[in-house]
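>>> sequence first, predicted coordinates after that:
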Amino acid sequence: MRIAFLGPVGTYGEQAALRLCELEAIAAPQLLPQVGIRAVVKALAEGRCDAAVVPVENSVEGGVTACMDALWAHPELRVGRALVLPIRHALLGSGPLEGVSEVLSHPQALAQCSQWLGDNLPSALQLPTSSTADAARMVAGSRFRAAVASLQAAEEHGLEVLAYPINDVVGNSTRFLLLRQGERSLNGPMASLAFSLHANQPGALLEALTCFAHRQLNMTRIESRPSKREMGEYIFFVDLELPSGQEPLLQALDQLRPLCEHLAVFGAYPITQLDQA
């Protein structure tokens, strides 16, 4: 099975892809690294792979906007499983810590280590990259550059571990989704959907959310993203717990659908929480 992930090798996305393959009993997967989260989703949408693994939410920095935008653009995709992966960042380099003047990483990783970087490398320039492992690749051999990435990335790119762990919050974790094509299931402990409303008027969102509240469906996440069509127009992403099976969800969707301009249901799925390292 061909599985796309945010590359290159050594990313947390690769770690998540391998663990999700274990959970799904996928033997000998062919992992296909992509440049950028949108490229990961696009590879699946265009049929160049059989599944895709993307980060959707971090416990410190919140939703991954590139993932939400990509999902909204491809409502035909479904979520097969979710994995919550503990994140332990390291500062990697080839020179001494005191010589570091530039720190490279994915913007989310830099944000998750902002306090540590401010305290220990206050003068270092922070430069964004497409992934943590790409940052590790770019700093290899440099005496003044360092990367925020995983211990695995240090091994992959021959870097020294200058400091570990450096994430500001001990419980830092990221939720990854395994995406697939095909018919979606509504059976599972968690469901994800997104919708836009017909009109921006008082009480419109409240009316939509009442569809869930009346059926005792707990929202574990709600986030908004601009529609990119006009100012003040938003898309809402919602995750729901389904303790009583799919029937309450089906009823809520029947009530919600007439209120929406567009409704994308990404399905229900199992979710696995890995223990903190």
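Now that the structure is in, tell me what you want to look at. A quick note: this is a predicted structure, and the numbers were derived from the prediction, not measured.
>>> please make it C-alpha for all contacts and neighbour counts, starting now.
OK.
>>> show me what the longest helix seen in the chain is packed against.
Using DSSP state H to define each element, the chain has its longest helix at helix 12-23. The helices and strands touching helix 12-23, judged by 3 or more Cα pairs under 8 Å, 6 or more residues apart in numbering; DSSP states H and E, are strand 2-6, strand 51-58, strand 78-86, strand 173-180.
>>> what about these, which gets the closest to residue 123?
Relative to residue 123, the nearest member of those by Cα to Cα is strand 51-58, separated by 26.6 Å.
>>> who's in contact with that closest one?
Applying Cα atoms under 8 Å, 6 or more residues apart in numbering, the external contacts of strand 51-58 come out as 1-6, 13, 16-17, 37, 40-41, 43-44, 63-65, 67-68, 172-181.
>>> comparison target below:
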Amino acid sequence: MTDQKKSLAEVRERIDSIDKTIQELISERATWAQEVAKVKGEGLSAIDYYRPEREAHVLRMVVDRNNGPLSDTEMVRLFREIMSSCLAQEDPLKIGFLGPEGTFSEQAVRKHFGHAAYGLPLGSIEEVFQEVAAGHADFGVVPVENSGQGMIQVTLDMFLTSDATICGEVELRVHQCLHSQKGVLDVIKRVYAHAQSLQQCKTWLRVNLPDVECIAVGSNAEAARLARHTDDAAAIAGETAGRVYGLTTIARGIEDRADNTTRFLVIGRTLFPPSGNDRTSLLVTVNDKPGALYDVLSPFAKHDISLNRIESRPSHTGKWQYAFFIDISGHIHDTALQDAVKEIESGVASLRVLGSYPVALP
């Protein structure tokens, strides 16, 4: 027993020593971050120091160096928080997202920008675009696609009229829960949730609550806020929203797909340089002629560029006219991509580069 206690004491002493070294190194890193601010000059705000391509490069090196036992996701999260705190020493970034507090959009903000950034909850996706355009938010985070339900059309439509630039992407594993005030399934008569969440959980609802009224609201956090005021209502939301609004969790993991993931876009006002592993999003409006879409896509194959995604939406410029949202591998500064875009531009009604940005990290 004495040897075991001595061994445990030695282990704890070693951990304490490592903690001290880690703290000293974090402080040293923060000091060097201040030096970056001095080099760039006085009077700048956090957005002037924020370099997503540099941050992505640093985090990829974290993943490359990681040999466990912590997962890549955990290591990235830890380093993201260190960088977030270092950046926010003078003036934290202001990030708009679909509120209120407790939404999956807020979780995406924290995953991408860390907890030192200032979150600005807003009432709609449209408002996120507006606040970024007006400069009231440095960046915005908006949902664009769910692995089971497809594209978020309101987000795509905003790019038809907004000048926002895509600066990054976030992939968030979404776990849906059922919360209520009493925490009893039998008394539930109404379920509040965002329309997407109702779709993501429709099988579970059909099996477990076949007779309840399902009511779509603006966000899952709004659903939780409504459910806390009545005994016979429940909300579908993440665990965070349940805690924020003081609800009891009835069931966890009620999403129909085990891989339920939502992709978010980071929107801003600037196109950033390449990070080394990037994606480019284009908005293309085609002329009404035979082979129009082929003429758009063939230059990518010609220049050996991978097409990741294509989605069409009414262009709002005329009846039966469509705009195509296209995601491709690479950065717009890449020579091959520039050549492909030049070939496409000559044969389409319009082409706009929505952004080139680092591919999402774990």
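Okay, I see it. Here the structure is a predicted model, which means the values were calculated and not measured.
>>> that older thread, for residue 160 of structure 1, find the nearest of the helices and strands packed on helix 12-23 of structure 1.
Nearest to residue 160 of structure 1, of these and by Cα to Cα, is strand 78-86 at 21.6 Å.
>>> any idea how far that closest one is from the chain center?
Remark: strand 78-86 of structure 1 is offset 9 Å from the chain centroid, using Cα atoms, centre = their mean, to the nearest Å.
>>> mean deviation, it versus structure 2?
Compared with structure 2 after fitting, strand 78-86 of structure 1 has a mean deviation of 1.2 Å; criterion: mean Cα distance after the TM-score superposition for structure 1.
>>> what span of structure 2 is that strand aligned with?
For strand 78-86 of structure 1, the aligned range in structure 2 is residues 165-173, judged by TM-score structural alignment.
>>> now list the buried members of the contacts of strand 51-58 of structure 1.
3-6, 13, 16-17, 37, 40-41, 43-44, 63-65, 67-68, 172-181 (16 or more other Cα atoms under 10 Å).
>>> sorry, back to before: what's in contact with the match of strand 78-86 of structure 1?
With Cα under 8 Å, 6+ apart, stretch 165-173 of structure 2 has contacts from 52, 107-108, 111-112, 259-272, 281, 354-362.
>>> buried residues in it, which are they?
165-173.
>>> which part of structure 1 matches the host helix or strand of residue 214 of structure 2?
For residue 214 of structure 2, the element it lies in under DSSP states H and E is strand 213-217. Mapping strand 213-217 of structure 2 onto structure 1 (TM-score structural alignment) gives residues 125-129.
>>> any chance you could list what contacts the matching stretch?
With Cα under 8 Å, 6+ apart, stretch 125-129 of structure 1 has contacts from 101-107, 110, 135.
>>> what's the mean distance for the helix or strand that the longest helix of structure 1 is followed by versus structure 2?
Sequence order places strand 30-34 as the next helix or strand after helix 12-23 of structure 1, per DSSP H and E. With mean Cα distance after the TM-score superposition for structure 1, strand 30-34 of structure 1 departs from structure 2 by a mean of 0.9 Å once superposed.
>>> which is the succeeding secondary structure element to strand 30-34 of structure 1?
Next element after strand 30-34 of structure 1 (DSSP H and E): helix 37-45.
>>> which strands and helices sit next to that next one?
strand 2-6, strand 51-58, helix 65-73.
>>> 10 Å instead?
strand 2-6, strand 30-34, strand 51-58, helix 65-73, strand 173-180 (3 or more Cα pairs under 10 Å, 6 or more residues apart in numbering; DSSP states H and E).
>>> report the angle between the longest one and helix 37-45.
Interaxial angle of helix 65-73 of structure 1 relative to helix 37-45 (axes from the mean of the first three to the mean of the last three Cα atoms, to 10 degrees): 30 degrees.
>>> for the first one, same thing?
Using the same axes, to 10 degrees, one finds that strand 2-6 of structure 1 and helix 37-45 are set 170 degrees apart in direction.
>>> relative to strand 51-58, how tilted is strand 2-6 of structure 1?
Using the same axes, to 10 degrees: strand 2-6 of structure 1 against strand 51-58 is 30 degrees.
>>> corresponding residues in structure 2 for strand 2-6 of structure 1?
Using TM-score structural alignment, strand 2-6 of structure 1 pairs with 94-98 in structure 2.
>>> and for the second one?
When structure 2 is aligned by TM-score structural alignment, the counterpart of strand 30-34 of structure 1 is residues 118-122.
>>> please pull up the equivalent of residue 173 of structure 1 in structure 2.
Using TM-score structural alignment, residue 173 of structure 1 lines up with residue 261 in structure 2.
>>> list the contacts for that match?
145-149, 171-175 (Cα atoms under 10 Å, 6 or more residues apart in numbering).
>>> out of those residues, who has the most neighbours?
Of all the contacts of residue 261 of structure 2, the highest neighbour tally under other Cα atoms under 10 Å goes to residue 174, namely 23 neighbours.
>>> what's around residue 25 of structure 2, how many residues?
12.
>>> ok, which pair from the buried residues of stretch 165-173 of structure 2 is furthest apart?
Top of the distance list for the buried residues of stretch 165-173 of structure 2 (Cα to Cα): 165 and 173, 24.3 Å.
>>> distance of the closest residue to residue 74 of structure 1 other than its chain neighbours from residue 186 of structure 1?
Using Cα to Cα, 6 or more residues apart in numbering and skipping the chain neighbours, the partner closest in space to residue 74 of structure 1 is residue 45 (7.0 Å). The gap separating residue 45 of structure 1 from residue 186 of structure 1 is 21 Å, by Cα to Cα, to the nearest Å.
>>> mean deviation, the match of strand 2-6 of structure 1 versus structure 1?
Counting by mean Cα distance after the TM-score superposition for structure 1, stretch 94-98 of structure 2 comes out at 0.6 Å.
>>> residues near the aligned partner of residue 110 of structure 2 in structure 1, how many?
The equivalent of residue 110 of structure 2 in structure 1 is residue 18 (alignment by TM-score structural alignment). Using other Cα under 10 Å, residue 18 of structure 1 has 18 other residues around it.
>>> and residue 18 of structure 1, how far is that from residue 256 of structure 1?
36 Å.
>>> that older thread, what lines up with the residue nearest to residue 74 of structure 1 in structure 2?
So, by TM-score structural alignment, residue 45 of structure 1 is matched to residue 133.
>>> list the residues that contact its match.
127, 139-140, 162-165, 267-269.
>>> circling back: now the buried members of the contacts of stretch 125-129 of structure 1.
101-106, 110, 135.
>>> among these, which are in helices?
110, 135.
>>> inside strands: which ones of the buried ones among the contacts of stretch 125-129 of structure 1?
The strands, defined by DSSP state E, take in 102-105 from these.
>>> what's the burial count for the equivalent of residue 196 of structure 1 over in structure 2?
Under the alignment (TM-score structural alignment), residue 196 of structure 1 maps onto residue 285 of structure 2. For residue 285 of structure 2, the neighbour count with other Cα under 10 Å is 25.
>>> no further questions, thank you.
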